[in-house]
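A.B. asks: return atomic coordinates for the entry below.
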Amino acid sequence: MKEKNSNSFFSKLKQKYRLIVMSDSTLEDRLSFRFSGVDVITVLTIGCILLFVCFLLLVGYTPLNEYVPGKASSHLYKELIAITLKTDSLEKKLLVNELYLKNISAIVNGEDPINLSTENILTLSSFEAELSFKKSKEDSLLRIAVEAEDKISLSSSDKKGSLDMENILFFSPIKGVITNGFNRKKEHFGTDIVAKEDEPIKCVFDGVIVISHWTSETGYVIGVQHANGVFSLYKHNSILFKNTGEYVKSGEVIAIIGNSGELSSGPHLHFELWHKGTPVNPENYISF
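C.D. replies: Next up is the predicted model:
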């Protein structure tokens, strides 16, 4: 019985039909179409396939693809890539700053400084291996190299061409009268200079600002890390013009003389000079 039904179904599909278009006034045949059920199914299938292909082409190669739910626009992709590259650069800058701060801490504490020329590159190389944006590797390494050259290398392992304290021409931070000199026994590791009110304080040598803050005892304090393990410190200021991480040149104004801090008895500058973690007498190298 089932075989008869299936045979009758296929026979109906193969059965021919004729579609005639006649004139209403003369009853004359205008058009005539002869087809079967199989022809109708074939035409519909091909039509659906063509429509599906056209839809895929429109969605894939025209701006209509931005309206597909869950698919981001090309502009959003570009912004995402730009943000990722900026994040990559910021992470490397933070890493370099961290190495600089570690080096400065080691120098101030009298420990062996970190060799940035080797540890910096090795650390960044391992950091680069975790990133998927390979195109930014060369750019990031070049940026680190340029920053290291511009801001001053803190490494003391390379003795060739290094300057001694006697060979460095220091700029006087301020012109005034010395009221209290350097005294290691009394743990007064600097020189106190009294000058005119609102007198600008200048950097003694090229370097990078590593301290720029306020404390209750010394008031507004600013410190500069120079080449060859030299460090200069300026205390009791009224105004600070530079922030941590900025590069300053010799003679550039960095603060204004003041009377800030509990340890200050009047407007003056307390100036300290350190070399490789050891305080030295500023009067031996600078004329105030």
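A.B. asks: for the rest of this, base every contact and every neighbour count on C-alpha atoms.
C.D. replies: Noted.
A.B. asks: Ser238 against Trp214, yeah?
C.D. replies: No: here Ser238 lies out of contact with Trp214, judged by CA atoms under 8 Å, at a distance of 10.0 Å.
A.B. asks: Leu13 against Phe35, yeah?
C.D. replies: No: at 10.0 Å, Leu13 does not count as touching Phe35 under the criterion of CA under 8 Å.
A.B. asks: so Lys12 sits against Gly37, correct?
C.D. replies: Yes: counting by CA under 8 Å, Lys12 touches Gly37, with 7.2 Å between them.
A.B. asks: just checking, what packs against the longest helix seen in the chain?
C.D. replies: If you go by DSSP state H, the chain has its longest helix at helix 74-108. Contact partners of helix 74-108 among helices and strands, from 3 or more CA pairs under 8 Å, 6 or more residues apart in numbering; DSSP states H and E: helix 116-129, helix 136-151.
A.B. asks: nearest to Ile46, out of those?
C.D. replies: Ile46 lies closest, by CA to CA, to one member of those: helix 136-151, at 49.1 Å.
A.B. asks: spell out the secondary structure type for Ile222.
C.D. replies: Secondary structure for Ile222, judged by DSSP: H, G, I helix; E, B strand; the rest coil, is strand.
A.B. asks: just checking, it touches Lys202?
C.D. replies: No: using CA under 8 Å, Ile222 is not in contact with Lys202, being 11.1 Å away.
A.B. asks: quick check: neighbours shared by those two?
C.D. replies: Overlap of the contact sets of Ile222 and Lys202 (by CA atoms under 8 Å, 6 or more residues apart in numbering) consists of Ala255.
A.B. asks: which one's more surrounded, those two?
C.D. replies: Ile222 (25 against 20; other CA atoms under 10 Å).
A.B. asks: please give me the structure for this one as well, since I'd like to look at both together:
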Amino acid sequence: MAKKKKEQKKITKKLLNKYRLVILNEDTFEERISFKLTRLNVFVLVMITTVVLISCTTFLIAFTPLREYIPGYSSTSLDLKASRLVTTADSLKAVINVRQEYFNSIKKVLNGEVKTVEFDIDSALQSQKLNPQEVDLNPSEEDIQLREEVSREDKYSLFESEKSSAGFSLFPPVQGSITSLYDANEKHYAVDIAVPKDTPVKAAAAGTVIFAEWTSETGHVIILDHGNNLLTVYKHNASLTKQQGEQVKEGEVIATAGSTGELSTGPHLHFELWKDGYHTDPSKFIDFE
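C.D. replies: A predicted model of the protein is given here:
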């Protein structure tokens, strides 16, 4: 242990021993500059100098154009120029291919293989831009479902400006032949759809049953409130499956078609659509056939 302490003191003494660095005039031996140094000072000075040099070099490489002269680095402008050159080369290649096809057509005429040149440069240029053989034009299953959904929204949305606020689309309550169209002049504010008796009548959209009663003229009647001042009315039903105050989902069965009421002439659904207190032609928003 004593020997170890002795060696440590010896090393410390060497590090702290003072030396003098003197610069003399060679002819006159006149002292010009002198420095008092220790080994520890020299070590610290060398480390600081090394750190400063590394930091300066890193800064020059990272934040100045000097990095462009280092292999492996490239500037943004050079990348843009390279991209433009690639695009230009592709365009030139397409033009050369078109010209070659045109020359081949002329060659066939000169050789007597064909009598006239049937070549459209515009069509050839367009074919060079996009090769249909390389593009998969078959829609995916997700794409088909999205197209159908958008198609239904565009077709059955009552008002385009209120599509997002309404949050639903209108679907046909029944599928059948229209026997009587909407005619405001004749005060027929509905569409009559002929269907077999006891055909399920479905809700055109989600809503609340605000009326479900029997009337002498229109038989079993059910009215749904869908919010946004939108009402749908279903008349001449054989029976009702929902009561006043119940909540229904779109497509849920709310009645069965029939021919009840004094004004009915056969099994059908009398369907009305009211918006903001005004009657509206349902066939403009729903495809019943």
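A.B. asks: tm score of chain vs chain?
C.D. replies: The TM-score (TM-score structural alignment, normalised by the length of the first structure) is 0.43; 127 aligned residues with a CA RMSD of 1.7 Å.
A.B. asks: name the residues contacting each of Ser238 and Trp214 of the first structure.
C.D. replies: Tyr220.
A.B. asks: about what we covered before: nearest approach to Phe55 of the first structure belongs to which of the helices and strands packed on helix 74-108 of the first structure?
C.D. replies: helix 136-151 (37.7 Å).
A.B. asks: the following helix or strand past that closest one packs against which elements?
C.D. replies: Once the chain leaves helix 136-151 of the first structure, the next helix or strand it forms, by DSSP states H and E, is strand 177-180. The contact analysis (3+ CA pairs under 8 Å, 6+ apart) places strand 177-180 of the first structure against strand 190-194.
A.B. asks: which elements pack onto the strand it packs on?
C.D. replies: strand 177-180, strand 269-275.
A.B. asks: buried residues of the next helix or strand after the last one, list them for me.
C.D. replies: Helices and strands here follow DSSP H and E; after strand 269-275 of the first structure, the next one along the chain is strand 278-280. Within strand 278-280 of the first structure, the residues scored as buried using 16 or more other CA atoms under 10 Å are 279-280.
A.B. asks: and the helix or strand harbouring Lys107 of the second structure, what's buried?
C.D. replies: In this structure, Lys107 of the second structure is located in helix 76-110 according to DSSP H and E. For helix 76-110 of the second structure, the neighbour count (16+ other CA under 10 Å) marks 94-95, 98, 102, 105-106 as buried.
A.B. asks: which two from these end up farthest apart in space?
C.D. replies: Pairwise over those, using CA to CA, the maximum falls at Ala94 and Ile106, 18.8 Å.
A.B. asks: still on that earlier bit, which strands and helices sit next to the helix holding Lys107 of the second structure?
C.D. replies: helix 121-129.
A.B. asks: just checking, what packs against the helix it packs on?
C.D. replies: helix 76-110.
A.B. asks: relative to helix 121-129, how tilted is the helix it packs on?
C.D. replies: 130 degrees (axes from the mean of the first three to the mean of the last three CA atoms, to 10 degrees).
A.B. asks: what is the neighbour count of the residue lying closest to Trp274 of the first structure once chain neighbours are set aside?
C.D. replies: Distances taken as CA to CA, 6 or more residues apart in numbering put Phe231 closest to Trp274 of the first structure, at 4.9 Å, once the chain neighbours are dropped. Residues contacting Phe231 of the first structure under the criterion other CA under 10 Å number 27.
A.B. asks: check the gap between Phe231 of the first structure and Ile107 of the first structure for me.
C.D. replies: Separation of Phe231 of the first structure from Ile107 of the first structure (CA to CA, to the nearest Å) stands at 9 Å.
A.B. asks: please apply the same query to Lys4 of the first structure.
C.D. replies: 100 Å.
A.B. asks: try Lys202 of the first structure
C.D. replies: 23 Å.
A.B. asks: with Trp274 of the first structure instead?
C.D. replies: Taking CA to CA, one finds Trp274 of the first structure at 9 Å from Ile107 of the first structure.
A.B. asks: can I assume Arg20 of the second structure is in contact with Glu31?
C.D. replies: No: Arg20 of the second structure is beyond contact range of Glu31, at 12.0 Å (criterion: CA under 8 Å).
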